[in-house]
Structures are given as structure tokens and as C-alpha cells.
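1. pasting the sequence and the predicted model now:
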Amino acid sequence: MPKKYELQVENEYGRLDKFISEQIPDLSRTRVKELVKEKEILVNHKVEKVSYKIQAGDKIEINVPAVKPLDVVPENIPLDIVYEDEVVIVVNKPQGMVVHPAPGHPDHTLVNALLYHTQDLAQSPEGFRPGIVHRIDKDTSGLLMIAKNAKARESLEDQLAHKTNKRIYWAIVHGDFGEENGVIDAPIGRNPYDRKKMAVVENGKKAVTHFKVLKQFKGYSLIECQLETGRTHQIRVHLDYIGHAVAGDPLYGPRKTLKGNGQFLHAKVLGFKHPRTGKWLEFTAEPPKIFQDTLAQLEKASE
């Protein structure tokens, strides 16, 4: 059901989004920003920016449309839950699983599995990705944080935006490195020649990936990547850009590569401040069996 609110301001205050989220607990600052963008929030009968400074005497009208019906069906799919409490879940997503429904992938997603596991997931305006704060690609395995309510979603999204969380990946890549570590700072946007791909482009969004070489084999290397930003396909695009495509990557890698179930990329470490307590939480998940077996084979071939 849609909801309407009216707030009469008695004293000067700070930002519009902060004020509303504190007055109406059901609305996170992220949701307020979305409503402002959709012109569903008026200040003195006018649309204002989320940064508008509240003044004494302001009248705020808020219209919250009904959330689009969630047509995602809960499915009894096993989940590898690393951590769960009343506001957040950390899950180790298997390789081959899509995070949320999309054209071509209407079901059998992580969201379908989460909805079967719990009804406590933060709503999303689109309806098809409740609880989802960030994503990893279908054939990338590893750790994801899931929000169970609006406040948790806002906190986790703010940590992503301000780069205060921790995300470390392991990747098996093509080639040998002449350096032990490095930083790839190259903007990423849609590939102008292939809309299915991303690329390093001049007018793209800022993207920064830090990498460290953990081990080198014959023709391949095991590296650790730490994300500073979170662009679509960022690690895959950046590593291809410097000539070290992720092994097994069907989109950005060479045809002659390691046999597997897609790219050898795993979200190994995830750290963030707990949305309610502020305590730092950090989790580690070992790569899937095919990743570990491939490392053992590369080790043996390099002896």
C-alpha cells in the first residue's frame, strides 16, 4: 500500500535526507534519495535536493508509492551462510549462481534462495533484488553481504560508497608478472563496440584495483586483488587491460585458457562495520574445489 507523510519543521536542521530518515525510521537515506529523484518529496510544495538545509517552518510532504509486487518465487536452494544475525547475512555464493533475477535468468538465483531462507530482507525499489547490496558475476564465487532491513542496507551501501569496507579477491590469471604488486587506475564504461562488455574508456567512471602477486606458475599467476571501487566486471576488465586476463574468462580472456566453469575469480575476504553495533566484522571463504584443484595442477606442472 502507498503511504503519505507530512512533517512540519519547528527548528532548523541539517540535510533533507538525514532529517526524514530520522523522523521516519522506515525510510533509509538511500530510499529518501530515490523518492526525491522520483519527485515524491516536496518541501513547501517544491522539489528540493537531498542536500537542502531544513529551515524552521518548512512543510515536507512525502509520498511513498507501493513497492512493486515481488514476483520472485522462493526456492529451496541450499545456501552456504557464513554469518547471520538480525540485520545482516554473509553468504558464500557458489560459482554458476546468478545473484538476482534478470532477463534470461528469472529463477534459481541467490535471491530466490534467500527468500526461501528468510522473509527478513531489505526491500528494493525494483522488487527483484531484496537484500542485495552488491553483486558478483554469475561465474565468480565468494562472499556477499545481504541486508535484512532498510537501515542495514543504507549502512552497507554507505560503506561501499565511502570505500570503508574490505573486499579481497583471488584470481588465476594469464602470464607472469615482473612486479610483486601494483595499482590499476583506469576508468571503466560500456564498450562502445560491444554493449555486452565493459572496457577502459576515457569517459568511464573512476575505477581502481590494487593487486599483489601471490605465486607464479608456468604461464599463469595467482594474484590477490583489492577493490577500491566497484564497477561492473572491474577486476576482469582491469586485468585484461594490463595483459593478464583472468583464466577461464569467456568474455574478456583468450580462447586458449584453463578449463573450468568460467573465470577463476573468487571473492575471498569481506570486511565491514556491523550496521547496528559498528563492530568490525571480517570473513574469509576458501575458493571452490575446481579453483583449488587447478592451483594444485599448475603447481605440479611448474615443478
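-> Here it is on my side, so go on.
2. C-alpha from now on. contacts and neighbour counts both.
-> Noted.
3. which ones are touching residue 290?
-> Applying CA atoms under 8 Å, 6 or more residues apart in numbering, we find residue 290 in contact with residue 260.
4. can you map out the strands along the stretch 201-303 of the chain?
-> For the stretch 201-303 of the chain, applying DSSP state E, counting those that start in this stretch gives strands covering 208-216, 220-227, 265-273, 280-284.
5. next one for the comparison:
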Amino acid sequence: MPDSVSFTVSQDLVGKTVLAVLRLAIPGESWSKLRQRLERAQVSVNGVACLSEARRVEAGDVIAAHDRRVQTPQPNDVQILLIDPHVVVVEKPSGMMTHRRPEERNWPAEKKALHPSLDEAVMELIVRRSMGANGKKNQRMRQPALRLVHRLDRDTSGLLVMARSAEAEENLIGQFRRHTAHRVYWAIVHGHPVAETISSNLVRDRGDGRRGSVNNPKMGQRAVTHVRPLEDLGKYSLVECQLETGRTNQIRIHLSERGHLVCGDVKYSQPFAAKQVDDRSKAPRLALHAAELGFAHPLTGEELRFRMPFPHDLSAFYEKLRAKSH
């Protein structure tokens, strides 16, 4: 077997487990060896390590089996921007899930450590801070549980807030539900989008195993994205996307359906709308970043606003495209 075997999930494989798909793609390898690859983080889905053999695949997923462990983000890759008894604001690295899938929650600690989720990583950082402050080893038990009030796609980097108390959780969820929280993303996309508000109803399966928009107003969830172009990058553009709603993959779907695929988006790069987009951008990963986050502090009412530039990988990609376009 070569160092790496990669393939794209076709429509007829949608809903199968990663393990089952690996078995079909590498028929010469036993079930036990494939399980070992997963346990050792030697399998990736869309460039990100996958340790769960039960994970269900979607159309367009790119699955690869490697001879070496896939590098995964660790707690030190997470930056804490604000922490108090009620909230914590962080910058999530690309490749880190916000929280675990239900089937992964009972994994042993050693396996979780290979690929920590954001909530686990943040808790680890908080515990380290507490131990550094007073030298006690039982700080993990004393820390309040982190409560998720919104999420970022695994491949998306950027700003996210978590609640540390029930009161804060209820308040923040209310702000996101009423659309008073401020959320702005930066994306590098194919083509040249116009300034517009995209509104559609999104469903989990539009008929080909992927999320997408449907014309029936009685189906799915309403999704609204405000798009504003920021800079012409030749064949590409830097755009700002302000969320009014926060559905799964919302920005990626809305832009792809307009023919403006987000660079590095493997999942929606196949024929998704009327226009086929061949991604030759050589993006290092999904070029989507949660750049701005604003909300009222759930206890004090103080208006808080955070802004984070592109991380190094996307900054270098952006500068390269910019240099070519000028």
C-alpha cells in the first residue's frame, strides 16, 4: 500500500461508516488493521484526523488512509481572549471540533487526547491556569462545566464564546436566538460575489446526501447570510459574511450555491449548484474564519466586541493571492 490512499465519497456510499468505506476502498486490508489506523489517527476526513469508526460519511467527503499519524490541533493551539466566572471567549483553530459526537463521549482519556474537542481543550487550559495559580491538583473538579451556546464548523477557525454558568448560558442563547449577537466571517472564495443578502431554507439532505437549499418554504430551516465583497484577488475574492442565523455549513452552502465556492472547501466542491467549480486555489484548508464576535455580557450587560485577523495559514494564502492579483 502506498504512503497515502485518498478517495472521494460518492453518492452510493452516503450514510455508510468511515470503517465500512475504508474496507471498500482498501479491500486488501483487514478490519482489524483498519481499526488500528483509526485508533492511531492515521485516517483523515477532509484533511482532519478521524478516530471514530462509526462516523457516517457524506457525499463529497475526501477520506484518506496514511502510514503516519495525522497532526491534530491540541490545547496549546487554542487562544483564550477573555475569561471570567460566567463566560470564556476563545479563538478556535481549524481542524478542531467544537464538541464531541455522542458516540465519542465515552472514549478513554488517552484516545480523546489524540484529538481533543474545543470544550475539552479549553477546560484543560483553564485547569492549567488554576493549578499554576495555587498549585492544587484537584482544580478540574472545581471548575464549572463549559456550556456551548453556538458552534463553528470543524474546519473553520475563529472566535467563539462559551458560558460557564447556567444564567450566562440562558442569556447568551437568547442573544443568539434574537440575532442580537454580532458574528462576522471572512472567506476567500472563487469569483466575484456581489453585495447581497442570501436567504433560503436549508435541509439536511437536499436529495443527494448533502445539506442545501430547497424551494419549499415549509421544509428546512430559514438561513440568512449578508455578503459584502472586501477585495478583488484576481480569480478570487475576499468577502465578509455577516450571519443573521447560524445553521450548519450555512455560509459554505450559500456561497457555493451562488457559484462562489469557498477556497479549500472539499465538501461542497463537487457539482453543488448549476455551476461546476474546480478548486485550483491551493488553499491550505477551508478559507473561512470567524473574524468578529460581539455580544452583551450576560451578567453586567457590557457590550463586548472581539476581532481576530486570519491565522498564519490563511494570512499567507491571502497574501499570496493578493501578490498575484496586483
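-> Okay, I see it. On a predicted model such as this, the values are computed, not experimentally measured, just so you know.
6. overall similarity of the pair, as a TM-score.
-> The TM-score (TM-score structural alignment, normalised by the length of structure 1) is 0.68; 219 aligned residues with a CA RMSD of 1.9 Å.
7. residue in structure 2 matching residue 272 of structure 1?
-> Using TM-score structural alignment as the criterion, residue 272 of structure 1 maps onto residue 295 of structure 2.
8. helix/strand/coil for residue 167 of structure 2?
-> With DSSP: H, G, I helix; E, B strand; the rest coil as the basis, the three-state label of residue 167 of structure 2 is helix.
9. in structure 1, what residue corresponds to it?
-> Counting by TM-score structural alignment, residue 167 of structure 2 lines up with residue 151 in structure 1.
10. in this structure its match contacts residue 158, no?
-> No: using CA atoms under 8 Å as the test, residue 151 of structure 1 is too far from residue 158 to be in contact (10.6 Å).
11. count the residues that sit near residue 291 of structure 1.
-> Residue 291 of structure 1 has 21 neighbours, counted by other CA atoms under 10 Å.
12. corresponding residue for it in structure 2?
-> In structure 2, the residue equivalent to residue 291 of structure 1 is residue 314, according to TM-score structural alignment.
13. could I get the full set of helices for the stretch 151-300 of structure 1?
-> 234-241, 289-301 (DSSP state H, counting those that start in this stretch).
14. pick the most buried one from these.
-> Greatest average neighbour count among the helices of the stretch 151-300 of structure 1 goes to helix 234-241 (a mean of 22), per mean count of other CA atoms under 10 Å.
15. in structure 2, what stretch matches that one?
-> Under the alignment (TM-score structural alignment), helix 234-241 of structure 1 falls on residues 250-257 in structure 2.
16. do the same with stretch 42-61 of structure 1
-> Across structure 2, nothing matches stretch 42-61 of structure 1 (TM-score structural alignment).
17. thinking again about what came up before, right, and the match of residue 272 of structure 1 touches residue 304 too?
-> Yes: when contacts are counted by CA under 8 Å, residue 295 of structure 2 is listed as touching residue 304 (5.5 Å).
18. between the two, who's got more neighbours?
-> Between residue 295 of structure 2 and residue 304, counted using other CA under 10 Å, the more crowded position is residue 295 (19 against 12).
19. what's near enough to touch the residue lying closest to that one once chain neighbours are set aside?
-> Spatial nearest neighbour of residue 295 of structure 2, excluding adjacent residues (CA to CA, 6 or more residues apart in numbering): residue 181 at 4.8 Å. Going by CA under 8 Å, 6+ apart, residue 181 of structure 2 touches 175, 293-296.
20. how about a cut-off of 7 Å?
-> Shown in contact with residue 181 of structure 2 (CA atoms under 7 Å, 6 or more residues apart in numbering): 175, 294-295.
21. still on that earlier bit, quick check: neighbours shared by residue 295 and residue 304 of structure 2?
-> By CA under 7 Å, 6+ apart, no residue touches both residue 295 of structure 2 and residue 304.
22. picking up where we left off before, map the residue nearest to residue 295 of structure 2 onto structure 1.
-> Counting by TM-score structural alignment, residue 181 of structure 2 lines up with residue 165 in structure 1.
23. any idea how far its match is from residue 144 of structure 1?
-> Taking CA to CA, to the nearest Å as the measure, residue 165 of structure 1 falls 12 Å from residue 144 of structure 1.
24. check residue 254 of structure 1 too.
-> From residue 254 of structure 1 to residue 144 of structure 1 the distance is 28 Å (CA to CA).
25. higher neighbour count, those two?
-> More crowded of residue 254 of structure 1 and residue 144, by other CA under 10 Å: residue 144, with 23 against 15.
26. hang on, that one packs against residue 90?
-> Yes: contact criterion CA atoms under 7 Å: residue 144 of structure 1 and residue 90 qualify, at 5.7 Å.
27. you'd agree residue 201 of structure 1 is up against residue 192?
-> No: checked against CA under 7 Å, the pair residue 201 of structure 1 and residue 192 is beyond contact range at 8.7 Å.
28. so which of the two has more stuff around it?
-> Set residue 201 of structure 1 next to residue 192 and count neighbours by other CA under 10 Å: residue 201 wins out with 14 against 11.
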